[in-house]
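Novice: The following block contains a protein sequence and its predicted model.
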Amino acid sequence: MAFNCKQRLRDNIEAIRTAFTLERERRAATPEERALLQKYCGFGGLKCILNPARELTDAVHWAKSDLELFAPTAELHRLVRGNSKDDTQYKRYVDSLKASVLTAFYTPKEITDTIADVLADYGVRPARMLEPSAGVGVFVDAVLRHNPDADVMAFEKDLLTGTILRQLHPDKKMRIDGFEKIEKPFNNYFDLVVSNIPFGDIAVFDAGFQRSESFGRRSAQKAIHNYFFLKGLDTVRDGGIVAFITSQGVLNSTKTSVRDELFRQANLVSAIRLPNNLFSDNAGTEVGSDLIVLQKNLRKTELSQDERLMTVIQTDTKTNLTDNAYFISHPERIVHTTAKLDTDPYGKPAMVYTHEGKTAGIAEDLRRMLDEDCHMRLAMRLYSGAIGQAGERKAVAVEAKPEQPAMKPEATITARTEEARTEKPQPIEEKPEIEPRKPNYQAGVQLSLLDLWG
């Protein structure tokens, strides 16, 4: 189904209205109200909400092509203003809405279900799951289908989206905050971290990253997608899985220090390039993205050949097309039916991939590729063995091991980068003053924030 701006805006308005009603009446959603909440798709692709719409005279500033959206946009602002306790809160809501226009591209349910299904087929049914950029929780829903009792923590920075997320999952730990606010005791804690993470040159400040002696960790703060990868890997336990849909900026960047940092402490499970029309129906936009699945391995000693490829960038001198060496060597890992040389949003040469089968066709090809990759690379002894080890030590209160120095690619592969790589091992982090209780997987006990903080 093609993206319909007017219908999407209407769905969002009704979802927000329902969430405000539930908060005001302090009750759980009925099945009909849950259906309304689940239609919320964020404001990615709805640039009309950036226009002034407080008074009727504001319509003169709108483009003719957007005038049909003026009335629902004005309704949206009246709804938010009427449910704000003061002008300050209203401004926070509006700022949050505007910020989401460029970043809120929700993953189709068929894709999230495919990722969760394949991982579950290989025994990855996490007891502890983290979603660092949850939206309305489509990844949470997908994982809970296989383990309804999973202990879930999710972050959503957008205020209105976070409000809806809490109403959809009142029995889980839904936090309206940025992922950088996760507490240190949750390092090495989760079995699975999965998300469609934000992307762009959005800086994130993290005191731990800022103090790090690793150049890769310090530089990751400059781009939010790089930060989410390294932070996500921090929070997953040894043997656990990080599965992120992200922009091509993670693998296509000529700055390789972040990828060096990732593969120093994690094994590549899968890297699949997704077609540009993946988000066409949900957000009316075409953007290149990748699915990257990693498995944390703190005892890793060397890089595989494919991991070395992923740290390398190659540029075609004829087309000036810069791409990750992994996809040049493995074109079969690109989900598409057609491809053409075009430009990216920044005007640089880029390959544009599309899939004529739309969402259903994309999900089918993704399932096949991800299944093949998991069969070949997912180390279930590492995943399952680390679960048993986690039961022997205190939950969460784990000392971080010194990081190993970066491993250089073999001489046959050259990474063109001018970045400094004089990195020293990380200092051992101190244990948190409060040590949470031991996990009891057999008893099915779930830790709450009250457990962690006494």
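Specialist: Now that the structure is in, tell me what you want to look at. Residues are numbered from 1 along each chain as shown.
Novice: okay, CA-based contacts and neighbour counts for the rest of this
Specialist: Noted.
Novice: where do the strands sit along this structure?
Specialist: Ranges of strands within the chain are 128-131, 151-155, 173-175, 190-196, 236-247, 266-274, 289-296, 313-315, 322-324, 338-343, 349-354, based on DSSP state E.
Novice: between those strands, which gets nearest to Asn282?
Specialist: Nearest to Asn282, of all these, is strand 190-196, at 13.5 Å by Cα to Cα.
Novice: coming back round to it: tell me which of the strands of the chain sits nearest to Asp371.
Specialist: strand 266-274 (9.3 Å).
Novice: Same list (the strands of the chain) but as TSV, adding mean neighbour count.
Specialist: Formatted as TSV, those follow (neighbours: other Cα atoms under 10 Å):
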stretch	mean neighbour count
strand 128-131	24
strand 151-155	24
strand 173-175	20
strand 190-196	26
strand 236-247	26
strand 266-274	24
strand 289-296	24
strand 313-315	19
strand 322-324	20
strand 338-343	12
strand 349-354	19
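Novice: Please produce JSON lines containing these, extended by distance to Glu25.
Specialist: Listed next are these as JSON lines, based on distance: least, Cα to Cα, whole Å:
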{"stretch": "strand 128-131", "distance to Glu25": "28"}
{"stretch": "strand 151-155", "distance to Glu25": "24"}
{"stretch": "strand 173-175", "distance to Glu25": "19"}
{"stretch": "strand 190-196", "distance to Glu25": "31"}
{"stretch": "strand 236-247", "distance to Glu25": "36"}
{"stretch": "strand 266-274", "distance to Glu25": "42"}
{"stretch": "strand 289-296", "distance to Glu25": "40"}
{"stretch": "strand 313-315", "distance to Glu25": "55"}
{"stretch": "strand 322-324", "distance to Glu25": "52"}
{"stretch": "strand 338-343", "distance to Glu25": "50"}
{"stretch": "strand 349-354", "distance to Glu25": "46"}
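Novice: what's the closest of those to Asp206?
Specialist: Of these, nearest to Asp206 by Cα to Cα is strand 151-155, at 15.9 Å.
Novice: Name the residues of stretch 320-337 that are buried.
Specialist: Leu321, Thr322, Asp323, Asn324, Ala325, Tyr326, Phe327, Arg333, Ile334, Val335, His336 (16 or more other Cα atoms under 10 Å).
Novice: Can you flag which of these belong to helices?
Specialist: Judged by DSSP state H, the subset of those located in helices is Ala325, Tyr326, Phe327.
Novice: Enumerate every residue touching the residue nearest to the last one when sequence neighbours are not counted.
Specialist: Spatial nearest neighbour of Phe327, chain neighbours left out: Arg333 (6.9 Å); criterion: Cα to Cα, 6 or more residues apart in numbering. With contact taken as Cα atoms under 8 Å, 6 or more residues apart in numbering, Arg333 is in contact with Ala271, Ile272, Arg273, Phe327, Met369.
Novice: swap the cut-off to 7 Å and go again
Specialist: Ile272, Arg273, Phe327, Met369 (Cα atoms under 7 Å, 6 or more residues apart in numbering).
Novice: farthest pair in the residues you listed?
Specialist: Taking Cα to Cα as the measure, the contacts of Arg333 span a maximum distance of 13.5 Å, between Phe327 and Met369.
Novice: then this one, side by side with the first:
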Amino acid sequence: MRNNIEAIRVAFRLGVEKRPPTADEREELGRYAGFGGLKCILNDAKELADAAKWSKSDIELFAPTVELRRLIHDYSKSDKEFAAYMDSLKASVLTAFYTPSPVIGAIADSLKSNGIEVNSFLEPSAGQGAFVDSFLQRYPGAETLAFEKDLLTGKILSALHPSISTEIKGFEKIDPDFEGYFDVAASNIPFGDFAVADPRYATSKEIAYRQSTKAIHNYFFLKSLDSVHEGGIVAFIASQGVMNAASPFVRMEMMRRADLVGAFRLPNNTFSDNAGTDAGSDLIILQKHTNKKALSADEEFFIQSIVDRETKAPNNKYFVAFPQNVICTEAKVGTDQFGKPAIIYKHEGGVDGIAADIRKALDESLKLRLNLD
């Protein structure tokens, strides 16, 4: 919370003073981690009396929440702008879980060492730009387009990355000219069953396009496959809902339009330190291949979600076939954030151990399945 407040303060100050950040300010901006793990900002915090409505577990964050509101209020040009900032921030609480940089580094390193060139890079849900940082370190000078819907996070992204094109709006607003343009799209895409307003997809003849607008993570996959060129790569961290969902429609469409380079189930503690969430997630890597004639055995598995008879936990046949792609040191039956049965995966090596194992598994998949031609 403290890091987020200081980063927002710096971003506002830079906006007023119309200058780039100093080295110290860059560091402060870089500590911004979004509000995905800080649901308390949804509570009332206009006056001291509101504290009575706060739970014991959140009360220590009451004063900083008041400070956050005041800071945003003081820098807003009008009540309308203040309301827009607060609404945007509250909406981001449900989707903003930032990826630790060693994990992103493992993905970018693996792509680079396996011969992938990146001259144009798309980040459709950029946060403060952790994926942008990682990829630009390895591919300096790559033309980069980043989208961030949250107004405050967008300010921080712009301040940290003056050399890239930043769009502070939803990915669905991408210019149609960018269709088939990018070499690589990589991101940790929003989690949750949010609908997306994309008239072109919503009225499409293709059922999968129409279905995808109902769940934001499915939409991001199909829209990004549209945005990369033939042979281009889409590498997304997404909720387990993509691979575990009962309906196969969107997975079928993904496999119809791309080759599956690899899928990896990440441990539930991947985001614990960075974003305060234990949400289950997968890393899915696709290579665009329109008009393909047949599916591989791996891709047939990927389409099929299953429910374990004993544990009642959902899974995907792909992980049954490739247990080595489940990145964990222990697995036990538990419940997800909605109280439904789920397998909870843990990695005792923490973020660095997770990143090392992802790198190893990813290298194997890329060597086997990436088509460099």
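Specialist: Alright, I've got the coordinates. On a predicted model such as this, the values are computed, not experimentally measured, just so you know.
Novice: thinking again about what came up before, so can I have CSV of the buried residues of stretch 320-337 of the first structure showing distance to Leu76 of the first structure?
Specialist: Listed next are those as CSV, based on distance: Cα to Cα, whole Å:
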residue, distance to Leu76 of the first structure
Leu321, 43
Thr322, 42
Asp323, 42
Asn324, 42
Ala325, 46
Tyr326, 45
Phe327, 43
Arg333, 42
Ile334, 39
Val335, 37
His336, 37
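Novice: which of these lies closest to Pro31 of the first structure?
Specialist: When these are compared against Pro31 of the first structure (criterion: Cα to Cα), the nearest one is Val335, at 36.0 Å.
Novice: Now which residue in the second structure aligns to that closest one?
Specialist: Superposed on the second structure with TM-score structural alignment, Val335 of the first structure falls opposite Ile327.
Novice: what does Asp201 of the first structure give?
Specialist: Aligned counterpart of Asp201 of the first structure in the second structure: Asp193 (TM-score structural alignment).
Novice: Tell me, how many residues neighbour the residue lying closest to that match once chain neighbours are set aside?
Specialist: Distances taken as Cα to Cα, 6+ apart place Ala215 nearest to Asp193 of the second structure, at 4.6 Å, with adjacent residues excluded. As a burial measure, Ala215 of the second structure scores 18 neighbours (other Cα atoms under 10 Å).
Novice: Can you find the partner of Ala215 of the second structure in the first structure?
Specialist: Ala215 of the second structure maps onto Ala223 in the first structure, by TM-score structural alignment.
Novice: What of Glu253 of the second structure?
Specialist: Checking TM-score structural alignment: Glu253 of the second structure goes with Glu261.
Novice: quick one, what contacts its match?
Specialist: So Glu261 of the first structure contacts Gly216 (Cα under 7 Å, 6+ apart).
Novice: Give me the distance between Cys135 of the second structure and Glu117 of the second structure.
Specialist: One correction, residue 135 of the second structure is Phe, not Cys. Per Cα to Cα, to the nearest Å, Phe135 of the second structure is found 11 Å from Glu117 of the second structure.
Novice: if you count what's nearby, which of those two comes out ahead?
Specialist: Higher neighbour count among Phe135 of the second structure and Glu117: Phe135, with 25 against 15, using other Cα under 10 Å.
Novice: Please identify the residue in the first structure that aligns with the more buried one.
Specialist: Aligned counterpart of Phe135 of the second structure in the first structure: Val143 (TM-score structural alignment).
Novice: who's in contact with that match?
Specialist: Ala116.
Novice: what does Asp206 of the first structure give?
Specialist: Per Cα under 7 Å, 6+ apart, neighbours of Asp206 of the first structure: Glu180.
Novice: Kindly report the same for Thr213 of the second structure.
Specialist: Residues in contact with Thr213 of the second structure (Cα under 7 Å, 6+ apart) are Ala195, Val196, Ala197, Tyr201, Ala202, Tyr219.
Novice: of all the ones in helices among the buried residues of stretch 320-337 of the first structure, which comes closest to Pro345 of the first structure?
Specialist: Among those, and counting by Cα to Cα, the member closest to Pro345 of the first structure is Phe327, at 20.2 Å.
Novice: what number of residues lie near Arg27 of the first structure?
Specialist: Counted with other Cα under 10 Å, Arg27 of the first structure comes out at 10.
Novice: That one matches what in the second structure?
Specialist: Match for Arg27 of the first structure (TM-score structural alignment): Arg19.
Novice: how far away is the match of Asp201 of the first structure from His217 of the second structure?
Specialist: Taking Cα to Cα, one finds Asp193 of the second structure at 8 Å from His217 of the second structure.
Novice: Same question for Gly105 of the second structure.
Specialist: With Cα to Cα as the criterion, Gly105 of the second structure and His217 of the second structure are 22 Å apart.
Novice: if you count what's nearby, which of the two comes out ahead?
Specialist: The neighbour count for Gly105 of the second structure versus His217, taken as other Cα under 10 Å, is higher for His217 (26 against 21).
Novice: who's in contact with the more buried one?
Specialist: Contacts of His217 of the second structure (Cα under 7 Å, 6+ apart): Ile189, Pro190, Phe191, Ala238.
Novice: Which of those fall in helices?
Specialist: Short answer: the contacts of His217 of the second structure have none in helices (DSSP H).
Novice: Would you mind giving the residues you listed as a markdown table with distance to Ser110 of the second structure added?
Specialist: Shown next, in a markdown table, are the contacts of His217 of the second structure (distance: Cα to Cα, whole Å):
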| residue | distance to Ser110 of the second structure |
| --- | --- |
| Ile189 | 20 |
| Pro190 | 23 |
| Phe191 | 25 |
| Ala238 | 19 |
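Novice: how near is the residue of the first structure positioned farthest from its centre to Ala71 of the first structure?
Specialist: Distance from the centre of the first structure peaks at Thr57, with 39.8 Å (Cα atoms, centre = their mean). For Thr57 of the first structure, the distance to Ala71 of the first structure equals 12 Å [Cα to Cα].
Novice: Residue in the second structure paired with Val152 of the first structure?
Specialist: Using TM-score structural alignment as the criterion, Val152 of the first structure maps onto Thr144 of the second structure.
Novice: what's the answer for Arg10 of the first structure, then?
Specialist: In the second structure, Arg10 of the first structure lands on Arg2 (TM-score structural alignment).
Novice: What sits closest to its match if chain neighbours are left out?
Specialist: Pro64 (7.3 Å).
Novice: Which position in the first structure pairs with that neighbour?
Specialist: Match for Pro64 of the second structure (TM-score structural alignment): Pro72.
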